[in-house]
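**Q** Got a sequence here, can you build the structure:
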Amino acid sequence: MTSLPVSPADALDSLLAGNRRFVAGAPRHPNQDAARRAELAPAQKPFAVLLGCSDSRLAAEIIFDQGLGDLFVVRTAGHVLGPEVLGSIEYGTSVLDCRLVVVLGHDSCGAVAAARAAVEGGLPAGGYVRDVVERVTPSVLAARAAGLTSDSDHIDAHIQHTVDLLLDRSRVLADQVAAGHTGVVGLAYQLSEGNARLVTSHGIPDTAETTALSA
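**A** Below is the predicted model of the structure:
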């Protein structure tokens, strides 16, 4: 197998370096050839779990310039959590030994917009979409209680809430973070610019790179 990041910080650096290449229009498209496909056939060993929104504009391997076998991706509308999602993330860190978990949100998120509409105008969603909206609503209420009004503030609040909920509900992941084995970060992706901005971090040493990203 090809060399992998050996720490949560290395894993984050690898993702952010790939995102910079994507933003600059100079992706390397690594690990996307026939040799990589053959290499992975017996087993996979991704270096990061990525819980992202299902939005079609948020393809993780593309925006982070990664390839086959690099990321263990879980996607739901509004990156909402349920038992299947939690189990998938724990599988990624416990069985596949991923060193990083990323919660990836983005601007112009339809799930956040629907939750804001439901809170502000009492406009309920139908079918199972209502379940998605209800899971995003606590983030919207928290943002409103803090006096936040902008789209980016609501997106950040929802990313923060998802990370907090993930660590609260998954004792397995919380213990891995406490032991220094795994890091958890929240990133906000900007659709027009293509860059991922750091919102929150657990289990990652404060480096100049991550500090600059959060500024």
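**Q** make it CA atoms for all contacts and neighbour counts henceforth
**A** Will do.
**Q** Show me what the longest helix anywhere in the chain packs onto, helices and strands only.
**A** If you go by DSSP state H, the chain has its longest helix at helix 151-169. Helix 151-169 sits against strand 100-106, helix 110-121, helix 129-145, helix 171-178, strand 183-189, strand 196-202, with contacts defined as 3 or more Cα pairs under 8 Å, 6 or more residues apart in numbering; DSSP states H and E.
**Q** so which of the ones you listed is the most packed in?
**A** strand 100-106 (a mean of 27; mean count of other Cα atoms under 10 Å).
**Q** Go ahead and name everything in contact with that strand.
**A** 8, 11-12, 47-53, 78-79, 89, 93, 155-156, 158-159, 162-163, 182-191 (Cα atoms under 8 Å, 6 or more residues apart in numbering).
**Q** Second input sequence below; structure requested for side-by-side comparison:
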Amino acid sequence: AGHVAGAEVLGSIEFGVSVLDAPLVVVLGHDSCGAVAAACSALENGRTPGGFVRDVVERVTPSVLAARAAGRETADEILAEHIEHTVDLLLERSRVLAERVADGRLGMVGLSYRLADGSAQLVAARGLDSAVLTA
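**A** Predicted structure coming up:
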């Protein structure tokens, strides 16, 4: 979920929404997420990894800090915070997405996927009718 801040990824999402007229964007995070674990580890030991892993950790760290500030400490709670943060970040960075959500033409949801049993839990919903999205 946290790797969607790049311009090329945003461009792909905007293409799907504005050109293909997709009515729903799903941000799907999963448990046992290495990016979340790496960010937590970097915060705990004070060492930021090198290479491109640093980019991943830097994108996830704000979500970890926000979760902890809200008293959300477990891996599942931190993941949910990160998924929700990613949904909101997409809306902040993309005028196309924000306008379509405001116009009622687009829904965005964040789901947390459990690898063990294949279930997904809704953790964030923006736009359209939330009743439709959560049904």
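**Q** Tell me how the two chains score on TM-score.
**A** For this chain pair, the superposition-based TM-score is 0.94 by TM-score structural alignment, normalised by the length of structure 2; 135 aligned residues with a Cα RMSD of 1.5 Å.
**Q** on that earlier part again, out of the helices and strands packed on helix 151-169 of structure 1, which gets nearest to residue 85 of structure 1?
**A** Among those, strand 100-106 comes nearest to residue 85 of structure 1, with 11.7 Å by Cα to Cα.
**Q** Provide the aligned range in structure 2 for that closest one.
**A** Alignment of strand 100-106 of structure 1 against structure 2: residues 24-30, by TM-score structural alignment.
**Q** And the matching stretch, how far out from the chain middle?
**A** 7 Å (Cα atoms, centre = their mean, to the nearest Å).
**Q** how much does it stray from structure 1?
**A** Aligned to structure 1 and superposed, stretch 24-30 of structure 2 gives a mean residue distance of 0.4 Å (mean Cα distance after the TM-score superposition for structure 1).
**Q** And the aligned partner of residue 172 of structure 1 in structure 2, how far from residue 120 of structure 2?
**A** In structure 2, the residue paired with residue 172 of structure 1 according to TM-score structural alignment is residue 96. Residue 96 of structure 2 sits 27 Å away from residue 120 of structure 2, going by Cα to Cα, to the nearest Å.
**Q** what do you get for residue 41 of structure 2?
**A** Residue 41 of structure 2 is 26 Å from residue 120 of structure 2, by Cα to Cα.
**Q** show me the contacts for the counterpart of residue 114 of structure 2 in structure 1.
**A** Here residue 114 of structure 2 is matched to residue 190 in structure 1, going by TM-score structural alignment. For residue 190 of structure 1, the contacting residues are 106-107, 196-197, by Cα under 8 Å, 6+ apart.
**Q** returning to that earlier point: mean per-residue distance, the longest helix of structure 1 to structure 2?
**A** Looks like 0.4 Å for helix 151-169 of structure 1 (mean Cα distance after the TM-score superposition for structure 1).
**Q** what's the angle between that helix and helix 110-121?
**A** Helix 151-169 of structure 1 and helix 110-121 are oriented at 100 degrees to each other (axes from the mean of the first three to the mean of the last three Cα atoms, to 10 degrees).
**Q** Now do helix 151-169 of structure 1: everything it contacts.
**A** Against helix 151-169 of structure 1 from outside (Cα under 8 Å, 6+ apart): 79-81, 86, 103-109, 112, 136, 139-140, 142-143, 148, 173-174, 184-188, 199-200.
**Q** Ok, stretch 100-111 of structure 2 next?
**A** Counting by Cα under 8 Å, 6+ apart, 17, 22-29, 83-84, 87, 97, 120-129, 133 sit against stretch 100-111 of structure 2.
**Q** thinking again about what came up before, what's the closest of the contacts of residue 190 of structure 1 to residue 19 of structure 1?
**A** residue 196 (7.0 Å).
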